[in-house]
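Novice: here you go, sequence then predicted model.
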Amino acid sequence: MQNYLIKNACIVNEGRTFFSDLLIKNGRIEKIAPQINCTEAVVEINAEGLHLLPGAIDDQVHFREPGLTHKANIFTESRAAVAGGVTSFMEMPNTVPNALTHELLEDKYQIAAQSSLANYSFFMGTSNSNADEVLKTNDRKKDVCGIKIFMGASTGNMLVDNYLTLDKIFREAEVLIATHCEDEKVIKRNLHALQGVELTPQHHPVIRDVEACFESSFSAIQLAKKHNTRLHILHISTARELQLFTNMLPLSEKRITSEVCVHHLHFTADDYDRLGYQIKCNPAIKSADNKAALWEALNDDRLDVIATDHAPHLLSEKEPPYAHAHAGLPLVQHSVLMMMKYVQEGRISIEKVVQKMSHNVADMFDIDQRGYIREGYYADLVLVNLQQSTTVSKENILYKCGWSPLEGETLPASISHTFVNGHLAYANGELNASQLGMRLRFNR
């Protein structure tokens, strides 16, 4: 394995920003010091003018393999992730077939072992009828990131609305449960009220409204409090839900945590006029007052992590009518750069971005030796140039679906280098797939 010496980097880590050199040896961070003079054979990288961050860990992506590979696969989307500074991902179980047994879950790990440029883990899926299989995850807690429950409709047989099933899993699970929270009864009621109306993209946040999100999140939290479950609620999108979360405890003491996705921080319902079904996603992108509340909660630590919910579809699958247009956006290549835009605008500090995209994810999931720039840790690192902009275009999009809702936008930063386990997987626009990522392990 090639070793590297990064010189003159502006390192952002654990709430500090400081200048230092960093030595990568045998895939690990060997040394961090103001001046490192190495007598061994290393490749030296001059990082003057660049910020060195721990690689982002995205705790919610849909890479579509197996079964939906016309949209994406683990190779193409992990390639896009690495080019965007995301060095590890956790992927959702609503592939085809749904990952509802541990045998099917292990099939996904085998695919990733042969094709993923980034480090990887996969959530165990749930249905109304597989609680006993789900709870086998208790014996695999060091090898599986968590259990995913769709408390709202999803692909295949994955809506879990049987209270006895939910209660059993919340009562007996010994690993983190991640939930998609939208109340199906509220959604159906809203759809019924619009019978006879020709639905448009602008109706999406009316159908999947604030009440649908709040009622479901409230129900999940009540169950978690009843059983002291370790609960993580994904993609919070409303101001009202934020009253359910606290910033009065350190992250290490929270039993209930929350995630916000970059698209809910970036777009508002006003953007449906311009982008239409391209930004149709579940939960829906909502009004500007909700976006403003999410930003406030992100900065005051009611929201714990930033992710993407990367969910690629072909453009032909995003066309009207409403019922045909699939929900989901491809975003994993651009999430770090989107957050750097808001750093430069003064909306959030770069230290806070690193906390929410790396440190907190590692801590919440108990990921082994990742998420920080520390001696001895795996060298999952990204060099970011805040002086060089990136314009999103079809020519530089790496998603298999070939499009992005950000096309034409100029983000005021660029990814210079990405290291995955000490391997220089991306450098100045070039990918190196000669070494693949590793399965994430968990200290549980």
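Specialist: Nice, I can see it.
Novice: CA only for contacts and neighbour counts going forward, please
Specialist: OK.
Novice: can you pull out the helices in the chain?
Specialist: 74-83, 102-115, 131-134, 163-172, 184-193, 204-207, 210-227, 262-266, 272-275, 288-299, 335-344, 350-354, 360-365 (DSSP state H).
Novice: okay, now Ile45: neighbour count?
Specialist: As a burial measure, Ile45 scores 15 neighbours (other Cα atoms under 10 Å).
Novice: tell me the most buried of the helices of the chain?
Specialist: The highest mean neighbour count among the helices of the chain belongs to helix 74-83 (a mean of 26), with neighbours defined as mean count of other Cα atoms under 10 Å.
Novice: that helix packs against which elements?
Specialist: Using 3 or more Cα pairs under 8 Å, 6 or more residues apart in numbering; DSSP states H and E as the contact criterion, the neighbours of helix 74-83 among helices and strands are helix 102-115, strand 414-420, strand 423-427.
Novice: Leu166 contacts Val160, doesn't it?
Specialist: Yes: Leu166 sits in contact with Val160 when judged by Cα atoms under 8 Å, with a separation of 7.1 Å.
Novice: please compare the first structure with the one that follows:
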Amino acid sequence: MKSILIRNARVVNEGLEFDADIRILNGRIQQISSSLQGRHADINLDANGHFVLPGMIDDQVHFRDPGSPNKASIATESRAAVAGGITSFMDMPNTNPPTLTLAALADKKSRAAICSIANYGFHFGVSNENLGTVAQLDPREVSGVKVFMGASTGNMLVDDPVILENLFANCPTILLTHCEYTPRIREREIAWSAQFGDEIPADQHPLIRDEEACYQSSSLAVSLAKRFGTQLHVLHISTARELALFESGPMRDKSITAEVCAHHLLFDDRDYATLGHLIKCNPAIKTQADKEALQRALLSNALDIIGTDHAPHTWEEKQQHYMKAPSGLPLVQHALPSLLELVSAGVLPLTTLVEKTSHAVADRFAIEQRGYLREGYWADLTIVKRHATPQAVAKDPILAHCGWTPFQQHAFHHTIETTVVSGQLAWHQGEIIQHCQGLPLRFNR
């Protein structure tokens, strides 16, 4: 590996901002010092006083590989991810075939080893038939175990109370839950279809998949975790009401944690008027009051982690009527730039954003030697350039295979100048460095 020297950086790490130079050797951070003058490297980068952050670790993405090459692949989406400041991702199991067997898990790891430009890990899926396999998983071989306690596709919805109890009692590692109460959603879909037919307006989505549907399911998950002592991580919290389920305070003291996604922090139900089904997702984007409560919960530490839930679909699919338009949106390419708008607006301190996108993710998933800018750790970082005038997203080439972004009409105050993955340049000055190869994440469990 080539050595890298970054000079004149404004480092943001572990609650501090400070000026420093960073030397990278053999894939790892060799030295962080106030001055490394006189030192040389194969690659010399001048950060010019811009921020250097630990790379974002995205705890949930849907890269659609295998099974949906018309939508995405590990190759395409990992490239979009590093352009957005993401250095590591953990991919969800609802692929085709789903990741419900050890063979399917091995296949995904093999695919990533060939083509992923970012570091990678994979969540294992749960069905009503594979609890025996889940119970015998090696916790070091999977990033987590994912259960859909709400609407899903295929056979990955687990709604049998006995199976859920067995899962919460016997899961050998961190259990991730998608929480929406399916019977309520089905009833409301029928009622709304009776009123509107197939042409249900997009802004009705958060009324069909409403606060109550979320709360019924997430409260069940939390109660089961408390009953069985499960290490539980509840994904994509979308309502203010659910926040009462989670404790504030340091994450190290918790066995139950919660994630919020970028789109639930940045959009609200007023945006359906212009974006329609482009922002249709599950759970739904809800009210401005919900959005603002989620933002405040990051400050109180009721919410522990920020992810993307990157879930691309084709433009043509998203133009269909409500009952056919799929849920999910592509987010990784603009992950950090969009979230940094919360910093520019004074909603979050930059140190808090770094905590929620890097440090806390590494800690919660027990990822070895990543998530921090520390000497001896793997060099996963991004140089973020600040602009006096916001830069239009429309000028960017869209790297996600689906070719569109919900941020097309937005402008951001920050852009990703450089992303370093495991000590290799992955993205620099608007270009993908194709020979970069991400590494498998290691879990210290």
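Specialist: Structure's in. What do you need? Please read these numbers as outputs of a predicted model, since none were measured by experiment.
Novice: now the TM-score, please.
Specialist: Remark: TM-score between the superposed chains equals 0.97 [TM-score structural alignment, normalised by the length of structure 1]; 441 aligned residues with a Cα RMSD of 1.1 Å.
Novice: that older thread, and of the helices of structure 1, who's closest to Leu381 of structure 1?
Specialist: Go through the helices of structure 1 one by one with Cα to Cα and the one that ends up closest to Leu381 of structure 1 is helix 74-83, at 10.2 Å.
Novice: just give me the mean distance for the closest one relative to structure 2.
Specialist: Its aligned residues in structure 2 lie a mean 0.3 Å from helix 74-83 of structure 1 after superposition (mean Cα distance after the TM-score superposition for structure 1).
Novice: in structure 2, what stretch matches that helix?
Specialist: Aligned using TM-score structural alignment, helix 74-83 of structure 1 spans residues 74-83 in structure 2.
Novice: same thing with stretch 157-170 of structure 1?
Specialist: The aligned range for stretch 157-170 of structure 1 is 155-168, by TM-score structural alignment.
Novice: centre of the chain to that stretch, how far?
Specialist: Between the mean C-alpha location of stretch 155-168 of structure 2 and the chain-wide mean there is a distance of 24 Å, by Cα atoms, centre = their mean, to the nearest Å.
Novice: do the same with stretch 385-404 of structure 2
Specialist: With Cα atoms, centre = their mean as the basis, the distance from the averaged C-alpha position of stretch 385-404 of structure 2 to the chain average is 19 Å.
Novice: ok, now stretch 91-107 of structure 2?
Specialist: Using Cα atoms, centre = their mean, the mean C-alpha position of stretch 91-107 of structure 2 is found 18 Å from that of the whole chain.
Novice: quick one on the thing from earlier: any chance of CSV for the helices and strands packed on helix 74-83 of structure 1, columns distance to Pro405 of structure 1?
Specialist: Output for the helices and strands packed on helix 74-83 of structure 1, formatted as CSV (distance: least, Cα to Cα, whole Å):
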stretch, distance to Pro405 of structure 1
helix 102-115, 26
strand 414-420, 18
strand 423-427, 23
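Novice: out of those, which gets nearest to Gln222 of structure 1?
Specialist: Closest approach to Gln222 of structure 1 among the helices and strands packed on helix 74-83 of structure 1 (Cα to Cα): helix 102-115, 28.0 Å.
Novice: make JSON lines from the helices of structure 1 and add distance to Ile6 of structure 1 to it.
Specialist: As requested, those are arranged in JSON lines below (distance: least, Cα to Cα, whole Å):
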{"stretch": "helix 74-83", "distance to Ile6 of structure 1": "19"}
{"stretch": "helix 102-115", "distance to Ile6 of structure 1": "28"}
{"stretch": "helix 131-134", "distance to Ile6 of structure 1": "44"}
{"stretch": "helix 163-172", "distance to Ile6 of structure 1": "46"}
{"stretch": "helix 184-193", "distance to Ile6 of structure 1": "51"}
{"stretch": "helix 204-207", "distance to Ile6 of structure 1": "46"}
{"stretch": "helix 210-227", "distance to Ile6 of structure 1": "44"}
{"stretch": "helix 262-266", "distance to Ile6 of structure 1": "29"}
{"stretch": "helix 272-275", "distance to Ile6 of structure 1": "41"}
{"stretch": "helix 288-299", "distance to Ile6 of structure 1": "31"}
{"stretch": "helix 335-344", "distance to Ile6 of structure 1": "21"}
{"stretch": "helix 350-354", "distance to Ile6 of structure 1": "19"}
{"stretch": "helix 360-365", "distance to Ile6 of structure 1": "23"}
